[in-house]
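Need coordinates for the following:
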Amino acid sequence: MQVYDSNDYQIQIKEDGTPVTRADLIAHDYITKALKHEFGYPVISEEAPVPPYEERQTWSQFFLVDPVDGTRDFIAKNDEFTVNIALVSGGEPVLGVVLVPAKGELFFARKGKGAWMRTNNSEDLPLPLEKQEGWVLARSWHHDNSMIEAFAKNNNISQSIKMSSAIRLARLSQGKVNLCVVSNKSKEWDIAAGQVILKETGGSIVEMESGKEPAYNKPDMQNAFSLATASGVSLSQLKL
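Okay, here's the model as predicted:
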C-alpha cells in the first residue's frame, strides 16, 4: 500500500502489452521468497518466467501467485486490485487466498473446509453472505468482449455490475453477483485462488466449450472461456 499511496508506480509495459508497476515486483519478490522459505514448494508467479513444462509437469504441489492482479485497476486507483495465492496439488487448487488490500478484505478457503471472508472490523464470516434474485452478471472495466455480450444476450441478462476482473470471483463467492465469464486471455494464476473459494461456497467454474473444470499446470497455462456461477445456480438454467 505504500507504493499505491505514493503514486511512484514506475510503470513498464511487458511483452504481452500489459502494464507492470514497482508494486507488482516488490510483492512478487516478498511473496515468492516467503512461500519458498516457509513451505519449500515451487512457486509460479505472473511476474517471473514460467519454468519449462518439461520441468514442472513432474511437480505434485506448487503455488500459483499473482502478486498484483488488476494492475490497470491499481494504476487507476479504483481500489479493486487483489493479491492472489493458491496451492495446487494433484492438478487442482486446494487452498486459496485473495486479498483486497485497499478495501481491507481477505477471502480464503481450503478444500473441504469452507470459505471465509475477513474485514478490518469483522470476525471470519462464512461465505456466501448474500444471494441474488435473478441473474446478476459481473462485468469487467477493461476486458468485456463479444463472448460476454453474446452470453448476456442469449440468457436475457439485464442486470450487471462492473468491477475489476481481479475481484470478480471474490464478489461471486460473497454473493454480490451470481454469474461471471472468465476470459480466454487470462492465466491460471488469475483464477486458481478464486476457484477454491468459490467451490467451497457451493459455486463452480466450468469451461464453456468442454463443460469441464479448468485444468492446471497446462503447457501454456492459458484459461479457456469459462463460466463461473455462485452457489444455487444450476448450469442447466443457462445457455452456454
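
contacts and neighbour counts: CA atoms only from here.
Fine.

How much space separates the residue nearest the centre of the chain from residue 168?
Geometric centre of the chain, nearest residue: residue 191, 3.5 Å, by C-alpha atoms, centre = their mean. Per C-alpha to C-alpha, to the nearest Å, residue 191 is found 10 Å from residue 168.

circling back: can you tell me the helix or strand for the residue nearest to the centre of the chain?
Applying DSSP states H and E as the criterion places residue 191 in helix 188-200.

chain center to whichever helix or strand comes after that helix: distance?
Counting by DSSP H and E, the next helix or strand C-terminal to helix 188-200 is strand 204-207. When distances are taken as C-alpha atoms, centre = their mean, to the nearest Å, strand 204-207 is centred 13 Å away from the chain's centroid.

let's see this one next to it:
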Amino acid sequence: MTELLESVKKIAWDACGAIMEIYQGSIEVTDKSDNSPLTQADLAAHRLIQQRLSGLTPSWPLLSEESDVDEIENRLSWSTFWLIDPLDGTREFINRNGEFTVNIALIHEGNPILGVIAAPVLSTMWYAAKGKGAWRQCSGEPEERIASAAWHPDRLLRIVGSRSHGNDKMTRLLEAMPPCHLQGVGSSLKFCRIAEGAADCYPRPGATCEWDTGAAHILLEEAGGTVLQLDTNTLQAGERLRYNQRDSLINPDFIAFGRGLDEKWRYPGFLNVSVSRAP
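The predicted structure is shown next:
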C-alpha cells in the first residue's frame, strides 16, 4: 500500500502540472448536459490520470467524473476500482481563486482505502491509506502527519461550507447548531481543513457525487474523523457514507466530523432541532 500511495502521489502532482498550464493561460468553458461547467483542464487531468493508473494497475477499472457512460455501465459489479475527480472545484478554477483539487481514491468493497488530494495553486497534497494515518506535504518540504481536532464547547464550532452551493436546508441546519463560525471553502479542501484540525465539521445538505468525497473520506477517517449520512429533516447523523452501492452516483446528504464530534452531535441538547425541521 505504501508503494502504491507513492505512485498515486506522483500521478496527482503531474495532473496538477497539466492543470496549471491551462490555469495560467486562457480558460475555455463549455456546459455539460447537467449545466455544470467543463474546461480543457478537467479533460487534460482526466486523460493523464486515466492513462497512468491504467498502466499502474491494469486489472482495476476507473470511474472518473469525465468517464463516458459506456465506460462505467458495469460499475456495480466492481469490487475494487479507482474513483477520480480530475478537477474538483471547476467553478473555483474558472474564478481563479485557487481552491480546486485533484482527487484520486481507491475503493474496495464500498469503502475508500487510499486517497490523494492535491491542490495545484497551493502546491500542497493531503493523502492517506487505510491504517497508515493522514498526511500533508507542501511541495519541496517534508511530509507531516495530521490529525483532526476535538471540539470543546468553550469555543465556537468551526464549520466549513461550499463557496458555490448554498441552500435553504443549510440555513436551517446552521440555525440549529451551537454558536459557530462558517467559512466558505472550495472543493475537497473542506475535508482537508477538518483533517488537519483547522475546522470541526462540514455539513452538506445538497447534491455531491461519489468522486467528490472518496479521497477526502479516507483522509478524514485516518485523521480521526468520520463521514456520516445526515437526515436533514431531523438532523440525525446515521450510517457511514459508502460507495458504489446505489444505481445513482449522487451521495445522500452527509456531514463530516472532526475527532469525537459525531458523539457530541448525538448528545441531547447539542442541537436545537426544532428550528431546523423541514416544512
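
Any chance you could compute the TM-score here?
Superposed pair, TM-score by TM-score structural alignment, normalised by the length of structure 1: 0.93. Supporting alignment: 239 aligned residues with a C-alpha RMSD of 1.9 Å.

re earlier: what does the helix holding residue 191 of structure 1 correspond to over in structure 2?
Counting by TM-score structural alignment, helix 188-200 of structure 1 falls onto residues 210-222 of structure 2.

Check the mean deviation of the matching stretch from structure 1.
When structure 1 is overlaid, stretch 210-222 of structure 2 sits 0.3 Å from its aligned residues on average, using mean C-alpha distance after the TM-score superposition for structure 1.

all strands of the stretch 101-250 of structure 2, in order?
Using DSSP state E, counting those that start in this stretch, the strands found in the stretch 101-250 of structure 2 span residues 101-108, 111-119, 124-129, 134-138, 144-146, 157-162, 180-185, 201-204, 226-231, 236-240.

nearest to residue 36 of structure 2, of the ones you listed?
The closest of the strands of the stretch 101-250 of structure 2 to residue 36 of structure 2 is strand 157-162. By C-alpha to C-alpha, the value is 15.4 Å.

Give me the distance between the alignment partner in structure 1 of residue 55 of structure 2 and residue 96 of structure 1.
Aligning on TM-score structural alignment places residue 55 of structure 2 opposite residue 37 in structure 1. Going from residue 37 of structure 1 to residue 96 of structure 1 by C-alpha to C-alpha gives 19 Å.

Same question for residue 2 of structure 1.
25 Å.

okay, those two: which has more neighbours?
residue 96 (26 against 8; other C-alpha atoms under 10 Å).

Map that one onto structure 2.
Using TM-score structural alignment, the partner of residue 96 of structure 1 in structure 2 is residue 115.

Am I right that that match is in contact with residue 108?
No: between residue 115 of structure 2 and residue 108 there is no contact, the gap being 11.9 Å when judged by C-alpha atoms under 8 Å.

how many other residues sit next to residue 124 of structure 2?
17.

What's it aligned with over in structure 1?
So, by TM-score structural alignment, residue 124 of structure 2 is matched to residue 105.

Could you tell me how far the residue nearest to the centre of structure 1 is located from residue 176 of structure 1?
Relative to residue 176 of structure 1, residue 191 of structure 1 is positioned 18 Å away (C-alpha to C-alpha).

which residues are in contact with the helix or strand hosting residue 262 of structure 2?
Assigning secondary structure by DSSP H and E places residue 262 of structure 2 in helix 261-266. When contacts are defined by C-alpha atoms under 8 Å, 6 or more residues apart in numbering, helix 261-266 of structure 2 is touched by residues 150-151, 200-201, 226, 236-237, 270-271.

Kindly report the same for stretch 4-17 of structure 1.
Contact with stretch 4-17 of structure 1 is made by 3, 19-23, 74-75, 77, as judged by C-alpha under 8 Å, 6+ apart.

let's go with 6 Å and repeat that
19-22 (C-alpha atoms under 6 Å, 6 or more residues apart in numbering).

Tell me which of those residues fall in strands.
Within the contacts of stretch 4-17 of structure 1, residues falling in strands by DSSP state E are 19-20.

got the contacts of stretch 4-17 of structure 1 as a markdown table, with distance to residue 44 of structure 1 columns?
Formatted as a markdown table, the contacts of stretch 4-17 of structure 1 follow (distance: C-alpha to C-alpha, whole Å):
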| residue | distance to residue 44 of structure 1 |
| --- | --- |
| 19 | 19 |
| 20 | 17 |
| 21 | 18 |
| 22 | 19 |
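
Spatially nearest residue to residue 236 of structure 2 (excluding sequence neighbours)?
residue 230 (5.9 Å; C-alpha to C-alpha, 6 or more residues apart in numbering).

wait, doesn't the one you found sit right on residue 237?
Yes: counting by C-alpha atoms under 6 Å, residue 230 of structure 2 does reach residue 237; the two are 4.6 Å apart.
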